[in-house]
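Student: This is a predicted model, with the sequence first.
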Amino acid sequence: MTSLLSLLRSVGGRSLHLPVHGRGAALPPSLQRLLRQPPGRWDLPELPEIGGPLEAEGAVAASQARLATALGVDRCWFGVNGATGLLQASLLAMAQPGEAVLLPRNVHRSLIAACELGGVMPVFLPVPFLADRGHPGAMSVAGLRRSLDTLPDPGCRIAAAVLVHPTYHGYAADISGLLDLLTARGLPVLVDEAHGTHLAFPSRSALPASAVHAGADLVVHSLHKSAPGLAQTAVLWQRNGRIDPERVQAALQRLQTTSPSALMLASCEATLDWMLSPRWPVLLEARQCDATTLATVLARAGVPLHSGDDPLRLILATGQAGISGLEADDWCMQQGLIAELPEPLCLTFCLGFAQHRGLARQFRRLWQRLLDEAGGEPLALIPAPPCDRVSVPVLLPDEALRRPATRLPVARCIGRIAAELICPYPPGVPLLVPGERMDAQRCAWLEQQHRRWPDQVPGMVKVLA
C-alpha cells in the first residue's frame, strides 16, 4: 500500500483545483519565506505572545482587530478548520434550538450539519437550476421575493437567513438586492462567500460586489478556495447590530479547536495582508486577463465552455460532446490535467492565482484526443429537481437522525421521511436532507441521478422505520 507521505512527494500533473495557490506557486511571499525555514520551527502552541483567534491578547488578536478595521467591519476571527467551522458557528450564533433559518437550496452541507447540531429547522428557498449543466445557478432577487411572499409557517420563529454568493462554479448574485429584501424583514443574514473572497479586496477590474461591503451581518471567506492561502484556513467577518458578538464568540468556542496551528494562523494573516497590499490588484488583474484569454482561445478552437461570472473558473461542457464529466475527469487526471469538480454534464477547473504557461495548447490537444476516443451525441439534459418551492422538512434534521430507521430502494421510499443526508461532494450541495418527506417526484429524480452518478447518489436510502 502506498503511504500518504510518499504520495505527497510524488503527485504530479497540472493543478487546476483547490487550493488555488497552485501547489505553492501563488502563496503570499511572506508565507513562502516562512515555509523555507526548517520544518517544525513554526509548529508552536498558543504562546502568550502569539495567542489565538478567541484570545483577547497576543499577535493573533491584534492582527484580527487590524484587519477588521482595514475591511470596514467590527470583528474578525481567523479559522483553522476551513470555512466549515466558521459557517457552523455563525448559524448557531444566529438561531436557538427550536427556531428556523432560511437556507437556499444550494447551501453547503456544513450548514445542514449545523442545523442538526443546534436543533434548528431549515426552511429551504429554491434557486435556479441549469439543466444544460446539471447544477444550481445563483439566486435572483425576483426569485427570493417570490419565496418570501409565499413563505409557509414553519411552526417556529424564523431567526435568520443564509445566502450563498458566489456559487462553487462562480455564479454571482445581486447580493445587495438579496440583502435588502431580507434585512427589510428584520432578519440577520450570514453569507457563505467561501468562493468569493477576492471580491472583498481591491481590484482593477469590475467584479461582483462582496457581501462584506453590501452590509451582511456575518460573512465567511475561505482563504484557500478563492484566496491564495493554505488549505483549512478561513476568516469570519462581523458587522455589529443584529447579532451579539459574544454569542458568535461563544459559538466559536464550542466548535473551534483549542490547539490552533500557528502555521495556519500565520497563513490567515499573511494571505489577508497580501490581498490588501498594492501588489494584489496587479496580480489579480493579470490572472483574470490570462483566464479570459485562455477561454477565448479554447472557444475559438471549438472547445465547448459554459459561461460564468468568475473567469478563474473554467467550466468544460463535456455533455455537449457526449462525454460525462465524471469520465472526462478520470481521463484528464491520467493525462496529468487535474480538475476540481466533475459532474455528469461538465467538468470545472479552478485556474487559481498561479500562472499556467502552455495550458491552452495542452488543453486543446487533450480535448481533441478525448473527443476522438469518447465523443458522441450530446447527453440528455438533467431535469430540475422538484425543489422549486419553499419547503420545510416534516421533522427537525436532528430528530430524524435519532429515530429508528431502515434502508430501502429509492423507488420504495415514496411518502417516507428521509433519515440521512444525500449530498454529492464536491460540490457539497444536499439533494435530500434528514426530516424531508420523499414524494414520488423526488424519488424519481433521485433514481435518475443514481443512474448518472452512482458513486455519489445511492440507490438505497435510509428512511424512518
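Tutor: Alright, I've got the coordinates.

Student: When you work out contacts or count neighbours from here on, use the C-alpha atoms and nothing else.
Tutor: Fine.

Student: Next SSE downstream of the top strand by length along the chain?
Tutor: Looking across the chain with DSSP state E, the single longest strand is strand 158-164. Using DSSP states H and E, the next helix or strand after strand 158-164 towards the C-terminus is helix 175-183.

Student: so how far is that next one from its chain's centroid?
Tutor: The chain centre lies 20 Å from the centre of helix 175-183; the measure is C-alpha atoms, centre = their mean, to the nearest Å.

Student: want to compare, so here's the second one:
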Amino acid sequence: MWSETIILRPEVPLLERLSTYAASDAYPFHMPGHKRQVKMGITSVPNPFSVDITEIDGFDNLHHAEDILKESMNSAAAVYGADRSWYLVNGSTCGILAAIAAAVKPGEKILMARNSHKSAYHAVVLNQLEPVYLYPEEVPEFQIPGGIEPEQVERALLEHPEIRAVFVTSPTYEGIVSDIQGIAATAHRHGAALIVDEAHGAHLPFGDGNYFPDGALQEEADLVIQSLHKTLPSLTQTAILHLKSQILDAKKVEQYLSVYQSSSPSYILIASMENCVRYMAEKGAGEMARYGARLRELREKLAKLKHFRLLKEEICGAAGVYGYDPSKLVLFPDFMTGTRLAEVLRTEYHLEAEMSSGRYVLLMTSFMDTEEGFSRLERALLELDARVEKLEAESVGLKDAKQGRQEPFSGAQLNQKPNQENDSENYPQQMCLPWQAWHGDSMLVPLEEAEGRAARACVTIYPPGVPMLMPGERIGTREIARIREDWKLGLTVEGICEKSDKLNLWIEVVI
C-alpha cells in the first residue's frame, strides 16, 4: 500500500504547452494539412469530449460496418472511384501493413522500392517476406531519390516471376511522382498487384491532373494508401485505404485491417475523415484550383532567390521522375546547412519547417495555408537572400557560413544508381533476411565496432522514415560515418542508442 500520493508531472504539462504554442505566432509549414485553421464546414468541431463515444447502438462498428459507417465508406469509395475504401484510425501505417499482408503470403517475395517508408519494412518482417529491391536513380544536381521506372519493374519480374505484389511510394516525401500507370500495366501483365504508398498524395485526386499530377488510383494501382491528415484538412492519424483491383480480395484486406487497427477506433477521427472527404467531394476541385494559382505565384517569387535552389517541375523526365507535386517546397541553401536554415526560420521568423537535412529544408503547404503564411515565408526567404548578398558584397563571413555543408545520410544516398548487379558498392549488402535479423539474437556494440556486422533493426532518420539500414544489412564504414554526421546535425536517428555522456553511440547487431 502506498504511504503517500506520488504525482508525476512534467515541468509544463503537454496540454498547457500546446495551448501556449497555439496562441503564438508560430506558423506551420508542416503537416497536418489543416494547418491549425478553423474553417466553418471543415475544421469547426464541437468539444471533442462531448462526442467521444464507443460502439453504441446507432453508430455502427468500424470493424464490422453494416450501417452508418458502411454507408460513409461506400460514399468515400464513390468519391475516389474505388471499389472499396476503408477509414484508417492508425494512420497510413496500418493501411500499409494490411495491404502488404493481404497481397503477399508469408514467406513469399515482394518487389519494393528501397526508399519505402519503415512501415513497409515492418510488414516485410512481420510476414517473413523476402524483399527484392528497386533502386530509384538520383535526381541530377539535387541528389535526392528519383522515381521508379516501369522498365525496372519489368526486369525484376522477369527475373523473379513468382512475385505477386509490387510496392512503390509515389509521391515521395520530396514530391517525386513515378509512372504509376506504366508500373501498374507492367505488374498486371505479370499477374502482380501494385500497392502504392500515396500517404503524401491525398490531395492529388482533386487536382486537374495538370499542375498537380494524377493520383495513383486514377493510374490503375490496385491498393492505394493515403494519409488524409498530411495534405488535407483532417485530424492527425487519419488515413484511408482504397481497393480497385481484379487481383486482390477485399475480405483479406478487411481481415488484416482488423489486426492492425485499434479495436477501439475513435469516432472523432472517423468523423474528421468523413467530413474531410465530403468537403473535398463538394469543394475540393475549386479549392485545389485556387491553391494551384497561389502556389504558382509563390513559386514564381521564390524563383528570384539567388542563394536558394528550389526543386521544380523541370526535374521531370530524368531519373524516373514522371511528375512532381508542387505543394512541397524543397529549398537547397548554398550558404548554410538545411538544419541551420530550419533553425533560423524557426527562431527569427517563427516559421516551422516539416523537415531538414544537411543540404535542404522541406516546407509542406496545403490549400488551408493562409495568405499571411505565404507572405511571411516569402519575406523571410527574400530577407535571408538579401543578407547573403550583403555579405558577399562585403566579402565577409561566407567562408564560415558555408562550412559543414557536407550532406549527412538521410535516406537520399540510398538512391545512387546501382550497377546491373545491384552489388554492395552503392547499397548496404544484405547478410540475412530482415525477419531473420529481427528475430535473431543480438547485442549492443559501440557504433565504430559494428563494421562488418548485420544490423538487428532499422536505422532511420525521422522524418522522412526511409531506413538507411534494414535489419540484416551490413554496417559499413560509410553507414557509420553517415549515422554520426546525422547525429551531429541534431537529426532524429532511430535505431541508435546514446550512452550517458552523449558522445558514444551504440547500435544493435545480430550475433
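Tutor: Cool, the structure landed. This is a predicted model, so every value here is computed, not measured.

Student: quick one: secondary structure of residue 507 of the second structure?
Tutor: Recorded secondary structure, residue 507 of the second structure: strand (DSSP: H, G, I helix; E, B strand; the rest coil).

Student: Specify, as a residue range, where the longest strand of the first structure falls in the second structure.
Tutor: Mapping strand 158-164 of the first structure onto the second structure (TM-score structural alignment) gives residues 163-169.

Student: what sits up against that stretch?
Tutor: Applying C-alpha atoms under 8 Å, 6 or more residues apart in numbering, the set of residues contacting stretch 163-169 of the second structure from outside is 103-104, 108-113, 115-117, 148, 157, 187, 191-198.

Student: same question, stretch 68-75 of the second structure
Tutor: So stretch 68-75 of the second structure is contacted by 58, 59, 60, 61, 62, 84, 85, 86, 87, 274 (C-alpha under 8 Å, 6+ apart).

Student: Excluding residues flanking it in the chain, which one is nearest the equivalent of residue 116 of the second structure over in the first structure?
Tutor: For residue 116 of the second structure, the aligned residue in the first structure is residue 107 (criterion: TM-score structural alignment). Leaving aside its sequence neighbours, residue 107 of the first structure sits nearest to residue 429 (C-alpha to C-alpha, 6 or more residues apart in numbering; 6.0 Å).

Student: Show me what the longest helix along the first structure packs onto, helices and strands only.
Tutor: Criterion DSSP state H: the longest helix present in the first structure is helix 279-300. Helices and strands touching helix 279-300 of the first structure, by 3 or more C-alpha pairs under 8 Å, 6 or more residues apart in numbering; DSSP states H and E, are helix 359-374.

Student: Give me the contacts around the next helix or strand after the helix it packs on.
Tutor: Toward the C-terminal end, the helix or strand that comes next after helix 359-374 of the first structure (DSSP H and E) is helix 397-402. Residues outside helix 397-402 of the first structure that contact it (C-alpha under 8 Å, 6+ apart) are 115-117, 119-121, 417-420, 433-435, 464.

Student: Helix 397-402 of the first structure: average distance to aligned residues in the second structure?
Tutor: Compared with the second structure after fitting, helix 397-402 of the first structure has a mean deviation of 1.9 Å; criterion: mean C-alpha distance after the TM-score superposition for the first structure.

Student: does residue 263 of the first structure count as helix, strand or coil?
Tutor: What three-state DSSP gives for residue 263 of the first structure is helix.

Student: Looking for the alignment partner of residue 303 of the second structure in the first structure.
Tutor: In the first structure, residue 303 of the second structure lands on residue 299 (TM-score structural alignment).

Student: show me what contacts the closest residue to its match other than its chain neighbours?
Tutor: Using C-alpha to C-alpha, 6+ apart and skipping the chain neighbours, the partner closest in space to residue 299 of the first structure is residue 305 (6.8 Å). Taking C-alpha under 8 Å, 6+ apart, we find residue 305 of the first structure in contact with 295, 299, 314, 315, 316, 317.

Student: Count the neighbours of the first one for me.
Tutor: When neighbours are counted by other C-alpha atoms under 10 Å, residue 295 of the first structure registers 23.

Student: Please give me every residue in contact with it.
Tutor: 305, 314.
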